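Asker: Fold the following and give me the result.
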Amino acid sequence: MKPIWIADDDPSIRFVLEKALAREDLPTRSFDSPKAVLDALADGADEGPQVLVSDIRMPGGSGLDLLEKVKRRYPNLPVIIMTAYSDLDSAVAAFQGGAFEYLPKPFDLPKAVELIRRAVEESQRDEVAQEALAATPEILGQAPAMQDVFRAIGRLSQSHVTVLITGESGTGKELVARALHKHSPRAKGPFVAINTAAIPKDLLESELFGHERGAFTGAQTLRRGRFEQAEGGTLFLDEIGDMPFELQTRLLRVLSDGHYYRVGGHSALKANVRVIAATHQNLEQRVKEGAFREDLYHRLNVIRLRLPPLRERREDIPLLARFFLQQSARQLEVEPKRLSDAALRVLQAFDFPGNVRQLENLCHWLTVMAPAQVVEVKDLPPEVRAASRATPGREGAGASLTAGVPVAAMPSEPAVSAAAWSVPLPAETADLPTTPHGTTEGGGVPTTPQAAAVPTFHRRASGASAPVGADWEAGLMAEATALLAEGCPDVWDTLVRRVEARLIQAALQTTRGRRIEAAQRLGIGRNTITRKMQELGME
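Answerer: The predicted structure is shown next:
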């Protein structure tokens, strides 16, 4: 870990902080003036500080001037300003320059160490995020629809204009937003993403704009919002169509004049942030319905970038699949599986309502479930094979398409662990009848063999899960009849538990693991879903 730099002309303050941080195994480096700090940064002998703790008044310079100069070079560096009570107004002003927090003098030493440790944790999170961004591969592809996207990214790379990305779920909207940031003049600044649909309405305002201490019950400390965290960089607002109507007014103000207020605050803050928004919804229709502000829509819709669904670029499926199979193999430390030509044709004939994300999940599933190194048609999930049989003309049509380079090859969400896409069911269901290969209902989420006999659901063309005819009811009837005939005990509890597990699994896949939102979509309380997951062994 890089050292914590302490800048104060008072040697006793430096000594006390050095000793306290040394007891916490936190390395330090001390300076007696702003000039000494700037000289050390200019020297470049080390990587710079993990956190900077600076007094606000020192001989030869101001802590606020030092803050401004340091932030110019290290925009993500947490800077803690130490100040006497009489300097409190200056300390508040420091937040507009990007200070992480202020530390009033005389300070309580344990609280000071706790604050510094919190700043260290945030700094390390930012470093991990930046490393992940740097490691993200370029978006590649040979499909004409994706070439249009690449050209648009190139034209927008040197612009600061607001961009609205539209497209179905799973098409890689966040990946494109990251590419726009990575190739922009703001690339050295932070990239901050927030899903406005995933955060409860009552918390979203504080999440976006931050809050002052005491602004509401539980606000024990000042908190920087996402706009402050993205200062000098890019703020990605995913699922903007689900933003509460009353918050749309506040967002409109920021986009209009570049100023905003923290919750409970009275001083306007200037936002130096590029906003990129994304949605899978039809915003024009939302405006007509009165659910989305028309003036905000026009503010966001300066440049619109539409991402094509996977079914419109089938020629990119073969090498996308190859990439995801290799990725899964690396994660699980096994040899990568290979798709036969016939299996590839079937995949190209499938519509993939979950788009690239569904293809990735399917490849994870094949890595675990396919019995041989070469994946044949019989090894594919039942609904993929069924779709191929339902559209016999399409299977052959996909054969002549040109294989593309993996595009949007990295998922738009963080890497999903095996536990997230294969939820274990309770041990007591292990001896129940199973199907040979399991299924991937709900957009490619794999299932355990024990879960395979749970009623099967299919997707409509719109992407929403719904039963087709009475197939699932017939399946449930047959399963119950078989268990009753075998004299299995507790048939009711057994089947209800399995259905509940599948419902929760599908909801968590739909919400990408967000438990509160999954409970809301299922129409149950968040305590209920937590209790059910514990009872079902899904934790």
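
Asker: Going by C-alpha atoms from here, please, whenever you check contacts or count neighbours.
Answerer: Will do.

Asker: I'd say A215 and H266 touch.
Answerer: No - look at A215 against H266 with C-alpha atoms under 8 Å: they stay out of range, at 11.0 Å.

Asker: Give the burial count for the closest residue in space to F216 that isn't next to it in sequence, as a bare number.
Answerer: Of all residues not flanking F216 in the chain, G264 sits nearest, at 7.8 Å (C-alpha to C-alpha, 6 or more residues apart in numbering). The tally of other residues near G264 (other C-alpha atoms under 10 Å) stands at 14.

Asker: ditto for D351
Answerer: 17.

Asker: swap in G443?
Answerer: G443 has 24 nearby residues by other C-alpha under 10 Å.

Asker: Which strands or helices does the helix or strand hosting it pack on?
Answerer: Here G443 sits within helix 441-444, counting by DSSP states H and E. Contact here means 3 or more C-alpha pairs under 8 Å, 6 or more residues apart in numbering; DSSP states H and E; on that basis helix 441-444 packs against helix 355-369, strand 458-459, helix 491-510.

Asker: and these, which is most packed in?
Answerer: For those, ranked by mean neighbour count under the definition mean count of other C-alpha atoms under 10 Å, the leader is helix 355-369 at a mean of 24.

Asker: ok, then the element right after that one?
Answerer: Following helix 355-369 toward the C-terminus (DSSP H and E): strand 374-375.

Asker: helices or strands next to that next one in the packing?
Answerer: Using 3+ C-alpha pairs under 8 Å, 6+ apart, the elements in contact with strand 374-375 are strand 338-339.

Asker: What residues of the helix or strand following the strand it packs on count as buried?
Answerer: The helix or strand immediately downstream of strand 338-339 is helix 341-349, counting by DSSP H and E. For helix 341-349, the neighbour count (16 or more other C-alpha atoms under 10 Å) marks A342, A343, L344, R345, V346, L347, Q348, A349 as buried.

Asker: Can you give me the end-to-end span of stretch 208-215?
Answerer: Start and end residues of stretch 208-215 are separated by 15 Å (C-alpha to C-alpha, to the nearest Å).

Asker: can you check stretch 370-389 too?
Answerer: End to end - C-alpha to C-alpha - stretch 370-389 spans 20 Å.

Asker: ok, now stretch 216-231?
Answerer: Using C-alpha to C-alpha, the end-to-end distance of stretch 216-231 comes to 25 Å.

Asker: One more: stretch 38-54?
Answerer: For stretch 38-54, the end-to-end distance is 12 Å (C-alpha to C-alpha).

Asker: I have a second one here; can you model it like the first so I can compare?
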Amino acid sequence: MKPIWIVDDDQSIRFVLEKALAREELAVRSFTNPRDVLAALDDDEPQVLVSDIRMPGGSGIELLGKVKERHPGLPVIIMTAYSDLDSAVSAFQGGAFEYLPKPFDVPKAVELIRRAVDESLREEVRDGAQAQMPEMLGQAPAMQDVFRAIGRLSQSNVTVLITGESGTGKELVAQALHRHSPRGENGSKGPFVAINTAAIPKDLLESELFGHERGAFTGAQTTRRGRFEQADGGTLFLDEIGDMPFDLQTRLLRVLSDGQFYRVGGHNPMRANVRVIAATHQNLEDRVRQGVFREDLFHRLNVIRLRLPPLRERREDIPALAKFFLGKSAKELGVETKRFTDAALAKLVRFDFPGNVRQLENVCHWLTVMAPAQVIEPKDLPPELGSEAPPPAVPEPQPEPAAALPPAPAATVSAAPAPVAAAPAAMGAAAATTDADWLAGLEHEARRLLLSGEPEVWDALTRKFEARMIHTALDITRGRRIEAAQKLGIGRNTITRKIQELGLDD
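Answerer: From the prediction side, this is the model:
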């Protein structure tokens, strides 16, 4: 593991942290100013960077910005005096992992650094898995149509509307469109910026999209760049566009029309060269007829439409996807990859998967943790898979073409799929499971860890339990944290803190 870098002109702070981290068997490298840190980054990289805010020769906030440009995934902890909490807010906006108020309690400082190290190691595992991960999997004709459409659009910057049920992988398609476009890895390497318009409260969404000037509203202590500015030269992915508030749709239409916008509280027009890709699980034509979505914005977005098929329309892809997700989960958890029996795979293929690919991935992650043996049999599958859909007796109708060039007129555009209606049934099946079933699984996993001598079993199982609960709630609420917190019976500050601690923000 790489060393922890400490940046502070105060020798006593450096000494205390060096000794405390040495007792934890963590390597440390210390610096007195940001200039030396930037020079060292040319040849080396830390696991975690801990920096003071105010130092001779530069500030910690400036250092944070420069470090994040080189190493976006590096956790940075900003140390600050209590009088500098305004600066701490700026640190968070700049991408800091956490701030550490001075004077600090040494054990708490070490605990915070430990959390940052864990996050960094998880990020490395994710990056390694991502490097080996194919962009998308699918041999079904409907998915081959999608792949061909991405190929045809690879040299274009045209606006794209992606439709499909929740969990079908709309953001993956948006990333692929960006990556293979002139703005992506094969072109100028512009940024890919995503925002879920349904997950952000209405009164904050405008600031998130367009940024705000200092003093524009209560709490706006600094000027903030919005997502359009952050995506300049690249791609902005607007997920769940059908839920965007009506008044903000007007502002979005103006940006798409002339490329100009104003920050909240701003008076100077801003420009951003951004390709917009939008996605929704809703039928936008119906939303237009209901008067909750602007028809002119719909036509502006609906230049090219890609429809992602639900998993039940591409059952032949389920075995390959399931095996891939088992391998991915095993890498993330640092365990040996499990495998399915033919009977277990056959049962997976017969299930309808109302949550689509995302639900299949969650099932595979659950099996990696909870299946008692390395070979997964039908009886090991989670209870909600008990309700199987029989294979269709007649061939299913072919889905609409994945893309149409040129775009179809509004009257002939095919409707987006309706929102998932089968999810409550699957949830009901899971809810019908007796306490004994899942508690027995928990007991089995606890017994396995305890007998194998694993350290910190309590913390490990608690983190998995909390992560699964929050992940499920966010899946049900389509990422809306406040609603997820209400369903779980916890405060919104608690769910935000837990999401950070458990690394669920990715």
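
Asker: can you tell me what part of structure 2 the helix holding G443 of structure 1 aligns to?
Answerer: The aligned range for helix 441-444 of structure 1 in structure 2 is empty, by TM-score structural alignment.

Asker: which other residues reach that helix?
Answerer: 352-354, 358-359, 361-362, 383, 456-459, 465, 506, 509-510 (C-alpha atoms under 8 Å, 6 or more residues apart in numbering).

Asker: Try it again at 10 Å.
Answerer: Defining contact as C-alpha atoms under 10 Å, 6 or more residues apart in numbering, one finds that helix 441-444 of structure 1 is touched by 170, 352-355, 357-365, 381-384, 421, 447, 452, 455-459, 463-466, 502-503, 505-507, 509-510.

Asker: So the residue nearest to F216 of structure 1 sits against R223, correct?
Answerer: No - using C-alpha atoms under 10 Å as the test, G264 of structure 1 is too far from R223 to be in contact (11.2 Å).

Asker: what sits in contact with each of these two?
Answerer: Listed as contacting both G264 of structure 1 and R223 by C-alpha under 10 Å, 6+ apart are S206, G210, H211, E212, R213.

Asker: Now render those residues as TSV, adding distance to P144 of structure 1 and neighbour count.
Answerer: As requested, those are exported to TSV (distance: C-alpha to C-alpha, whole Å; neighbours: other C-alpha atoms under 10 Å):
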residue	distance to P144 of structure 1	neighbour count
S206	42	20
G210	42	23
H211	46	23
E212	49	19
R213	52	16
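
Asker: With distance to T83 of structure 1 and secondary structure as extra columns, can I get those residues in a markdown table?
Answerer: Output for these, formatted as a markdown table (distance: C-alpha to C-alpha, whole Å; DSSP: H, G, I helix; E, B strand; the rest coil):
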| residue | distance to T83 of structure 1 | secondary structure |
| --- | --- | --- |
| S206 | 26 | helix |
| G210 | 22 | coil |
| H211 | 21 | strand |
| E212 | 18 | coil |
| R213 | 17 | coil |
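
Asker: between those residues, which is closest to P185 of structure 1?
Answerer: P185 of structure 1 lies nearest to G210 out of the shared contacts of G264 and R223 of structure 1, by C-alpha to C-alpha, at 25.7 Å.

Asker: roughly how far apart are that closest one and A268 of structure 1?
Answerer: 12 Å.

Asker: Pull up the overlap in contacts between the two.
Answerer: Looking at what touches both G210 of structure 1 and A268 (by C-alpha under 10 Å, 6+ apart), the common residues are Y261, R262.

Asker: so which of the buried residues of helix 341-349 of structure 1 comes closest to L26 of structure 1?
Answerer: The closest of those, once distances to L26 of structure 1 are taken by C-alpha to C-alpha, is L347, at 52.8 Å.

Asker: The closest one contacts V377, doesn't it?
Answerer: Yes - because the distance of 9.1 Å satisfies C-alpha under 10 Å, L347 of structure 1 is recorded as touching V377.

Asker: who touches both of these two?
Answerer: Between them, L347 of structure 1 and V377 share these contacting residues under C-alpha under 10 Å, 6+ apart: L339, D341, V384, R385.

Asker: Of all pairs in these, which one is the farthest apart?
Answerer: So, the shared contacts of L347 and V377 of structure 1 by C-alpha to C-alpha: farthest apart are D341 and V384, at 15.2 Å.

Asker: hmm, back to that, can you add distance to D89 of structure 1 and give the shared contacts of G264 and R223 of structure 1 back as TSV?
Answerer: What follows is the shared contacts of G264 and R223 of structure 1, written out as TSV (distance: C-alpha to C-alpha, whole Å):
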residue	distance to D89 of structure 1
S206	23
G210	19
H211	17
E212	14
R213	15
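
Asker: What span of structure 2 is the helix or strand harbouring A177 of structure 1 aligned with?
Answerer: Secondary structure from DSSP H and E places A177 of structure 1 in helix 173-182. Under the alignment (TM-score structural alignment), helix 173-182 of structure 1 falls on residues 170-179 in structure 2.

Asker: Now do the buried residues in the matching stretch.
Answerer: K170, E171, V173, A174, Q175, A176, L177, H178, R179.

Asker: A215 and H266 of structure 1: which has the busier surroundings?
Answerer: Regarding A215 of structure 1 and H266, a neighbour count based on other C-alpha under 10 Å identifies A215 as having more, with 16 against 10.

Asker: doesn't Y261 make contact with the more buried one?
Answerer: No - using C-alpha under 10 Å, A215 of structure 1 is not in contact with Y261, being 11.9 Å away.

Asker: Look up how far S328 of structure 1 lies from the closest residue to A370 of structure 1 other than its chain neighbours.
Answerer: Counting by C-alpha to C-alpha, 6+ apart, A370 of structure 1 lies nearest to D379, which is 5.8 Å off, once chain neighbours are set aside. Distance, D379 of structure 1 to S328 of structure 1, by C-alpha to C-alpha: 17 Å.

Asker: Looking at the two, which has the bigger crowd around it?
Answerer: Counted by other C-alpha under 10 Å, D379 of structure 1 and S328 do not tie: S328 has more neighbours, with 25 against 19.

Asker: centre of the chain versus stretch 15-35 of structure 2, how much separation?
Answerer: How far stretch 15-35 of structure 2 lies from its chain's middle: 32 Å, per C-alpha atoms, centre = their mean, to the nearest Å.

Asker: Please tell me I have it right and L332 of structure 1 contacts W365.
Answerer: No - using C-alpha under 10 Å, L332 of structure 1 is not in contact with W365, being 11.6 Å away.

Asker: Please enumerate the shared neighbours of the two.
Answerer: A418.
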